[in-house]
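Enquirer: Structural data only, the sequence is not supplied:
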C-alpha cells in the first residue's frame, strides 16, 4: 500500500460523536481554519478526506489506487476514512467531515434528504461493456441449501446488510415483495452490518438461512478476505442496482470541485495506471470500466422505486 496517501481506517464511535456534534453546530470546518477564503475543507486546505461505506474488510487497500489518483491530480494529501456503519457516513457527510465520498446509491439519497451539501459526479460501471453505471444485488443461500429462489426465503432467517444499504436492503425488499413475501411477518431479518459479513453468515448457514449482498462481495471479496469460499454460496436471484456515486462536498473551493469533477467523473483504471499509480486485482474487479458521469437526477428512478416501498422506514423523506 502506498504511504503517499495515508489511509485512516476509522470513523469509530468517537468519530461519529464528533460528526454529530458538528451537525448540531451546523456545519463543517471554519474557513479561517482551512486557509481558504473561497471554500472549506473537512480537515484542512492541504488534505482531502475520502469517506467510504463499511463494506468488505479490504476496502481501504482496494480503494487505494483511486485515493492515490485523487492525490496526484489535486496535489492534496488524501486520507481514506472507512466508516463503521452507513449511518456514520451519512452523518459525516452532513457534518462536513468528508470531502469526497463513495456512497451506495441509497445512502446518498438518505444523506441528501437529511441536508448533506454534496453533489454526485460519477458512478462506477461495474458491468464491463455496458457503458452504464450499476452493479448487482444478489440473493444468496448456502451452497447445499434446498432453497432455489427468493420465494424460498419465506419463514427463514434472512441476512441483510443495513437498512441504509441499496443492494443489501432496499433492492432485497423489492425482490422479496415481488416473490410474494411479507417482509414484516414472513421472514426473520438479521442485520449483518456489511456485505462481507452478510455473505459470511449465509455461508455458515447458522445465523441466516439465506440473505443478500452485492455480487462483487459474493464472488470476489469474501474469498480474498478469507471469510468464506466462493463455492460456499449459491446465487438464486439478482437485480441491477443504480451505480454507487462518488460525490464531492459543495463547500470545497470552485476550482477544486471543477478538477475533481473532470478527473473523477470518467476516470478508468487505465487513466490511473497511466498516471504512474499501481493498481491491484481487487480494484480492477471493483472498478470495472471506470466511472460514467452522473448527476442528482440520475437517482430519481431510485427515489420513485423507494416510494413504491412505503414499508421500508428508511425510505421516509426520500
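Expert: That came through fine. What you see is a predicted model, and the numbers here were worked out from it, not measured in a lab.
Enquirer: all contacts plus neighbour counts: C-alpha atoms, from now on.
Expert: OK.
Enquirer: what's the helix or strand containing residue 304 in contact with?
Expert: Here residue 304, judged by DSSP states H and E, is contained in helix 300-307. The contact list for helix 300-307 (Cα atoms under 8 Å, 6 or more residues apart in numbering) reads 106, 109, 170, 242, 312, 315, 318.
Enquirer: Mind checking which of these are in helices?
Expert: Residues of the contacts of helix 300-307 located in helices (DSSP state H): 106, 109.
Enquirer: Among the contacts of helix 300-307, which one sits closest to residue 209?
Expert: Set against residue 209, the nearest of those by Cα to Cα is residue 170 (19.1 Å).
Enquirer: so the closest one touches residue 163, yeah?
Expert: Yes - if you go by Cα atoms under 8 Å, residue 170 and residue 163 touch, sitting 7.3 Å apart.
Enquirer: Only the buried subset of the contacts of helix 300-307, as a PyMOL command please.
Expert: Listed next is the PyMOL selection for buried residues among the contacts of helix 300-307, using 16 or more other Cα atoms under 10 Å:
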select buried, resi 106+109+170+242+312+315+318
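Enquirer: let's bring in a second model and compare:
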C-alpha cells in the first residue's frame, strides 16, 4: 500500500514538473507596440473610404514616429465593428463617434482621452436634409418618405434625428416608406442629392464634403431641421491599455495636431481642427439627454 502511494505521489510530482516546464517553454506574447504586437488604431468609416484610409495610415505613421511604438491604422466597415473590435481586443485605440463611444464605454470600459474640436467648439450639431424638389419643409412631412441614415450607431446620423422625428409625431419604424443605412455622412448627402432618398440625416454640414464634385448640392438639397448640440467624437483607449503608453500617445497626438500634416490627415478624415483633453464625464449631460428621451445606453449595450 505504501509503495502504491509513493508511486502515485511520484507520478503527480512528475506531471506537475513536466506541466511547469511546458508552460515555461510557451513563448511570451511580444510587448504591445512592437512589430509582432502592434497597437491597432481603429478608425470609423464616417467619411469617404479612400480619405479615411489615407488619414488612418498617416496618423498611425506620425504617432509611430513620435512615440517609437508600432501603431497600425485600420478602417472598420461600420461603427459597430469598431465597438466590437475595442471590446474583443482586436483594437486598442479608436475614433468612435459620440453614441458609439458611449456604447463601448458601457459595454467594456473603453475610455475617452481626447475630444475633437471643429470650428472652435468640442460640440457639433446634426441636421436632417431633404431634396429641394420633394416638398419636404418640416419634420412632419417625412411621413411616407424614404429616409437615409448613416449607421445605427451614428449619433447625428441616426440616434438623435430619430428622437427628433418621434418628438414631431413621426415614428421612424412605422411612418417612413423606407429606411436605408448608407454608411457615411457624405453618402447620405449624395443619396439625397441623387434622389435615392427623399431625406437623410448627417452632421452639419456634411454637404461641404461633396461640394467640390457637386457644386450645386446646397441648391438641390435643403436643411429641414437641426439638432441640439452634441459632444464631439475623439480619441479613446481600451480599458486595460498601459497608462504610461496611453500618456505618451496622447501627448504625441496633441503634438501632431499642431503640425500641418497631422491637421490635414484628421481634417480630411473627420474635420478635426484640434483636440482637447477630456475624460468620460464630458459626456454625462448628453447621457442625461438620451435617458430623458427614452434611450438607455445601458440597455443597448447588453
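Expert: Perfect, I can see it now. The structure displayed is predicted, hence computed values, not measured ones.
Enquirer: Work out the TM-score between the chains.
Expert: Laid over one another, the chains give 0.78 as their TM-score (TM-score structural alignment, normalised by the length of the second structure), with 272 aligned residues with a Cα RMSD of 3.1 Å.
Enquirer: about what we covered before: the contacts of helix 300-307 of the first structure in strands, which ones?
Expert: residue 242 (DSSP state E).
Enquirer: Show me which of the contacts of helix 300-307 of the first structure is closest to residue 44 of the first structure.
Expert: residue 109 (26.7 Å).
Enquirer: Next one: that closest one from residue 299 of the first structure, what distance?
Expert: Distance from residue 109 of the first structure to residue 299 of the first structure, counting by Cα to Cα, to the nearest Å: 8 Å.
Enquirer: Repeat that for residue 124 of the first structure.
Expert: 14 Å.
Enquirer: neighbour count winner among the two?
Expert: With neighbours defined as other Cα atoms under 10 Å, residue 124 of the first structure and residue 299 compare such that residue 124 has more, 29 against 20.
Enquirer: so where does the residue mapped onto the more buried one from the second structure fall, helix or strand?
Expert: For residue 124 of the first structure, the aligned position in the second structure is occupied by residue 116, per TM-score structural alignment. Assigned by DSSP H and E, residue 116 of the second structure falls within strand 111-117.
Enquirer: Equivalent analysis for residue 251 of the second structure, please.
Expert: Going by DSSP H and E, residue 251 of the second structure is in helix 243-256.
Enquirer: Now do the helix or strand that that helix is followed by and strand 111-117, the angle between them.
Expert: Using DSSP H and E, the helix or strand that follows helix 243-256 of the second structure in sequence is helix 260-270. Here helix 260-270 of the second structure runs at an angle of 100 degrees relative to strand 111-117 (axes from the mean of the first three to the mean of the last three Cα atoms, to 10 degrees).
Enquirer: What segments of the stretch 1-150 of the second structure are strands?
Expert: Assigned by DSSP state E, counting those that start in this stretch, the stretch 1-150 of the second structure shows strands spanning 39-43, 71-75, 93-94, 111-117, 123-124, 126-131, 146-149.
Enquirer: tell me the contacts of the spatially most central residue of the second structure?
Expert: Geometric centre of the second structure, nearest residue: residue 96, 2.1 Å, by Cα atoms, centre = their mean. Going by Cα under 8 Å, 6+ apart, residue 96 of the second structure touches 43-44, 79, 82-83, 233-236.
Enquirer: Tell me, how many residues neighbour the aligned partner of residue 139 of the first structure in the second structure?
Expert: Taking TM-score structural alignment, residue 139 of the first structure has residue 128 as its aligned residue in the second structure. Residue 128 of the second structure: 28 surrounding residues under other Cα under 10 Å.
Enquirer: Perfect, that will be all.
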